[in-house]
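Trainee: What follows is a protein structure lacking sequence information:
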């Protein structure tokens, strides 16, 4: 996104991870929008954790190495910080203490699907000792690739991947998706990742195969201990907003507020028709400063692109940056990142 210190950023809030990670680039403000009220409550809770807790308390509470932290400890931590939450967020989590006990980062619909798929499919298809061994690999990529091919990549494993994708796609309106064999599509990407990306530095593959994060390997940037003091200092630069993306982007110019230096639409347009996707990108181009970046991504097989009339007139597509970003993709679900600069 080519963020500079003091920039003003727009992003999709989701669970808060993307927005909080952006703080590491020292923006003056991050405006984070989401349609989902539960997602915003989770984002606000995580932000409060970063502001008021130690790093160890933060990862213990949210659910890293979940099985080795007692539910009562997570409840204790929640009660210690709940007074810092806005009343609607506090009431939301007060009514969902089972999620607090379990670890809040594991309680979204997507997370539940991933976890149950690991338990129902991957723990059946693979020996858990083989999963643990694979997740410790990555120093010798030939060793990792050979282990995956010779030990893990069985018909049972491929069937588990297929069932995972079928379960995840059950939440989507498939009528707006291209007619693609998605399980096969994602299966190829799964194999590629397992053979080419160091497993112990890929938190995504641990998440898929086990349904959680042990903390023994890599975590997301906002969860890392070395980044925690920076986030704690900057956490108040976040603004959380509830709203629908296309409507909010369309109306934003009427607010007379400053334009953004960068706009991240995330993968929200996976839920939109092509027409509404194009509408969202056109609106993003109107609220992003000249020289600023617009970024989005989509699920594998659901590729959407820049509206054709914007290319080389409103936007310069950053093909080299897009190609470079593919090297850093750790998840099986995404098409290449889309990056463009506003002209």
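Mentor: Noted; the coordinates are in hand. Just so it is clear, the structure is predicted and the values come from calculations on it, not from any experiment.

Trainee: Every contact and neighbour count from this point should use C-alpha atoms.
Mentor: OK.

Trainee: after the lengthiest strand in the chain comes which helix or strand?
Mentor: Longest strand of the chain, by residue count under DSSP state E: strand 288-296. Of the helices and strands lying after strand 288-296 in sequence (DSSP states H and E), the nearest is strand 315-317.

Trainee: buried sites along the helix or strand just after that next one?
Mentor: Later in the chain than strand 315-317, the nearest helix or strand by DSSP H and E is helix 319-326. Residues residue 322 are the ones in helix 319-326 that count as buried (16 or more other C-alpha atoms under 10 Å).

Trainee: quick one, the helix or strand following helix 319-326 and strand 288-296 angle?
Mentor: Moving toward the C-terminus from helix 319-326, the next helix or strand (DSSP H and E) is strand 338-342. Orientation check (axes from the mean of the first three to the mean of the last three C-alpha atoms, to 10 degrees): strand 338-342 against strand 288-296 gives 170 degrees.

Trainee: Hey, what's the angle from strand 338-342 to helix 319-326? Just curious.
Mentor: 150 degrees.

Trainee: So which elements touch strand 338-342?
Mentor: strand 288-296, strand 315-317, helix 319-326 (3 or more C-alpha pairs under 8 Å, 6 or more residues apart in numbering; DSSP states H and E).

Trainee: go again using 6 Å as the cut-off
Mentor: Other helices and strands packing on strand 338-342, by 3 or more C-alpha pairs under 6 Å, 6 or more residues apart in numbering; DSSP states H and E, are strand 288-296, strand 315-317.

Trainee: any chance of these in a markdown table, plus distance to residue 64?
Mentor: Formatted as a markdown table, those follow (distance: least, C-alpha to C-alpha, whole Å):
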| stretch | distance to residue 64 |
| --- | --- |
| strand 288-296 | 28 |
| strand 315-317 | 38 |
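
Trainee: Output those as JSON lines; include the columns mean neighbour count.
Mentor: Below are those laid out as JSON lines (neighbours: other C-alpha atoms under 10 Å):
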{"stretch": "strand 288-296", "mean neighbour count": "21"}
{"stretch": "strand 315-317", "mean neighbour count": "20"}
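
Trainee: Contacts for the longest strand of the chain, please.
Mentor: By C-alpha atoms under 6 Å, 6 or more residues apart in numbering, the list of residues contacting strand 288-296 from outside reads 1, 259-266, 338-343.

Trainee: out of those residues, which is most surrounded?
Mentor: Highest neighbour count within the contacts of strand 288-296, by other C-alpha atoms under 10 Å: residue 262, with 29 neighbours.

Trainee: Am I right that it is in contact with residue 8?
Mentor: No. Using C-alpha atoms under 6 Å as the test, residue 262 is too far from residue 8 to be in contact (7.0 Å).

Trainee: just to revisit the earlier point, closest one to residue 126 out of the contacts of strand 288-296, please.
Mentor: Nearest to residue 126, judged by C-alpha to C-alpha, of these is residue 266 at 32.6 Å.

Trainee: need the contact list for the closest one.
Mentor: Taking C-alpha under 6 Å, 6+ apart as the test, what residue 266 contacts is 296-297.

Trainee: again, 8 Å this time
Mentor: 11-12, 295-298 (C-alpha atoms under 8 Å, 6 or more residues apart in numbering).

Trainee: try this one next to it:
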């Protein structure tokens, strides 16, 4: 449930509206304004304008296993929170080009690129993005990042919100409690505490058996509560996960026992299937931060051992405000080796999917790889993308299922890998 790519071929934006907002609106809106579905789409577009994902919720280790990134590969990915785009640099690609319709995510990623390039050492970088709650982060921003930011991104971070604080201050007030996702997780914690449960107690578990016992005794019963079942039956309740109305429908199709049961199963996997020592997604969900232990799990880009390599290659990464399809439309034939679509296809129409895959196929280099995730388990492309396009690609079904089983974020129904066939 990630940043909206809106992989469409776009017409010229309306002059009366900012381009980024117009792109986002067009990616979301598929129904008449005054219809129930149309109102839901517009509400989602409104809440999605700001920062949604301080951390991306796709496992970068799984991505890199699937993509088999080779030195010199050219990658195009949806940006979202930027964790994965930066992590790909570990594999020594020639370029990582990130795109996003959300202008807040573009500013967030450009801040991260500037931090990698200009902070004096790893400790300052980790304090900024790992702990993300130190008052010294403002001084670090002003000294090391601000002079290197483009004017648009600088204006975004220095704008004051209704509270009177500048946006950059979230790095002194626990970054991961902010953004739409941070707010959603916080609401989940508050609801749990209403029933006498503190989700942070899961992090005291020392073994997988301990994790299972806590989940079964404390977390699972919450999904039987009337309030929880009522709330999760509303599409708007999951906007905080970045789930637009179209994707809610796809997620709901994953089972017939109600949304609460589907979410319970996904959270069970997150809580019980991976040791806490290896799963930073569980730390974020149940603790709202990374582990405070030096050896605690972190995203690859944020690990001390990877910092030097990422820093040396940071000039190969870029972020632009665009849709995936329009970005590819400007690229030459055969110029991309790896495509990362996150879960954006879940809310596309058949027409949008075909436009996207025509551009992917045209720009794909020999042996190109495409990865994406879906709310439901099934691969959504067969029957929707034209056979003449889809037959150019080999779907690695067995490998996809194995990779899905390794995805520590645990919130998706399926992981999918397609490889361009040899001519």
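Mentor: Ah, there it is. Note that this is a predicted model, so its numbers are computed, not measured.

Trainee: so the longest strand of structure 1 aligns onto which residues of structure 2?
Mentor: With TM-score structural alignment applied, strand 288-296 of structure 1 matches the range 364-372 in structure 2.

Trainee: Give me the mean distance between the matching stretch and structure 1.
Mentor: Aligned to structure 1 and superposed, stretch 364-372 of structure 2 gives a mean residue distance of 1.0 Å (mean C-alpha distance after the TM-score superposition for structure 1).

Trainee: tell me which residues of stretch 191-199 of structure 1 are tucked away?
Mentor: 191, 193-195, 197-199.

Trainee: contacts for it?
Mentor: Stretch 191-199 of structure 1 is contacted by residues 134-139, 141, 144-146, 148, 153, 205-206, 330-332 when judged by C-alpha under 8 Å, 6+ apart.

Trainee: Can you tell me the closest non-neighbouring residue to residue 323 of structure 1?
Mentor: Closest residue to residue 323 of structure 1 apart from its sequence neighbours, by C-alpha to C-alpha, 6 or more residues apart in numbering: residue 336 at 7.6 Å.

Trainee: What is the aligned counterpart of the one you found in structure 2?
Mentor: So, by TM-score structural alignment, residue 336 of structure 1 is matched to residue 414.

Trainee: One more: residue 198 of structure 1?
Mentor: Looks like residue 198 of structure 1 aligns to residue 275 there (TM-score structural alignment).

Trainee: how close does its match sit to residue 306 of structure 2?
Mentor: Note on residue 275 of structure 2: its distance to residue 306 of structure 2, by C-alpha to C-alpha, to the nearest Å, is 22 Å.

Trainee: Check residue 110 of structure 2 too.
Mentor: As for residue 110 of structure 2, its distance to residue 306 of structure 2 is 19 Å (criterion: C-alpha to C-alpha).

Trainee: do the same with residue 341 of structure 2
Mentor: Per C-alpha to C-alpha, residue 341 of structure 2 is found 24 Å from residue 306 of structure 2.

Trainee: And residue 338 of structure 2, by the same measure?
Mentor: 21 Å.

Trainee: Repeat that for residue 203 of structure 2.
Mentor: Residue 203 of structure 2 sits 26 Å away from residue 306 of structure 2, taking C-alpha to C-alpha as the criterion.

Trainee: cool, and residue 74 of structure 2?
Mentor: 20 Å.

Trainee: Between the two, tell me which one has more neighbours.
Mentor: More neighbours surround residue 74 than the other of residue 74 of structure 2 and residue 306, with 21 against 15 (other C-alpha under 10 Å).

Trainee: Which residue of structure 1 sits opposite that one in the alignment?
Mentor: By TM-score structural alignment, residue 74 of structure 2 lines up with residue 8.

Trainee: just to revisit the earlier point, from the chain's centroid, how far away is the longest strand of structure 1?
Mentor: 20 Å (C-alpha atoms, centre = their mean, to the nearest Å).

Trainee: Could I get the buried residue list for stretch 316-335 of structure 2?
Mentor: Buried, per 16+ other C-alpha under 10 Å, within stretch 316-335 of structure 2: 316-329, 335.

Trainee: Strands - which of the residues you listed land there?
Mentor: 317-321.

Trainee: so what's residue 396 of structure 2 up against?
Mentor: Counting by C-alpha under 8 Å, 6+ apart, residue 396 of structure 2 touches 416-419.

Trainee: Pick the one among those closest to residue 168 of structure 2.
Mentor: Set against residue 168 of structure 2, the nearest of the contacts of residue 396 of structure 2 by C-alpha to C-alpha is residue 416 (36.2 Å).

Trainee: now that closest one, nearest residue through space, not along the chain?
Mentor: The shortest distance from residue 416 of structure 2 to any non-neighbouring residue, by C-alpha to C-alpha, 6+ apart, is to residue 400 (5.0 Å).

Trainee: before we move on, back to that, reformat the contacts of residue 266 of structure 1 as TSV; add distance to residue 97 of structure 1.
Mentor: Output for those, formatted as TSV (distance: C-alpha to C-alpha, whole Å):
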residue	distance to residue 97 of structure 1
11	29
12	26
295	36
296	34
297	34
298	33
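
Trainee: Show me what residue 84 of structure 1 aligns to in structure 2.
Mentor: Per TM-score structural alignment, the equivalent position to residue 84 of structure 1 in structure 2 is residue 148.

Trainee: Disregarding residues adjacent in the polypeptide, which is nearest to that match?
Mentor: Residue 148 of structure 2's closest residue in space is residue 114 (C-alpha to C-alpha, 6+ apart), at 6.5 Å.

Trainee: for the alignment partner in structure 1 of that neighbour, helix, strand, or coil?
Mentor: Taking TM-score structural alignment for the superposition, residue 114 of structure 2 sits opposite residue 48 in structure 1. Of the three states, residue 48 of structure 1 takes helix under DSSP: H, G, I helix; E, B strand; the rest coil.

Trainee: Residue 297 of structure 2: helix or strand, and which one exactly?
Mentor: Assigned by DSSP H and E, residue 297 of structure 2 belongs to neither a helix nor a strand.

Trainee: What is the neighbour count of it?
Mentor: Counted with other C-alpha under 10 Å, the neighbours of residue 297 of structure 2 add up to 20.

Trainee: which residue lines up with it in structure 1?
Mentor: Checking TM-score structural alignment: residue 297 of structure 2 goes with residue 218.

Trainee: now swap in residue 306 of structure 2 and tell me
Mentor: So, by TM-score structural alignment, residue 306 of structure 2 is matched to residue 227.

Trainee: Excluding chain neighbours, give the residue nearest to that match in space.
Mentor: residue 221 (7.1 Å).

Trainee: What separation do you get for that neighbour and residue 96 of structure 1?
Mentor: Taken as C-alpha to C-alpha, the span from residue 221 of structure 1 to residue 96 of structure 1 is 27 Å.
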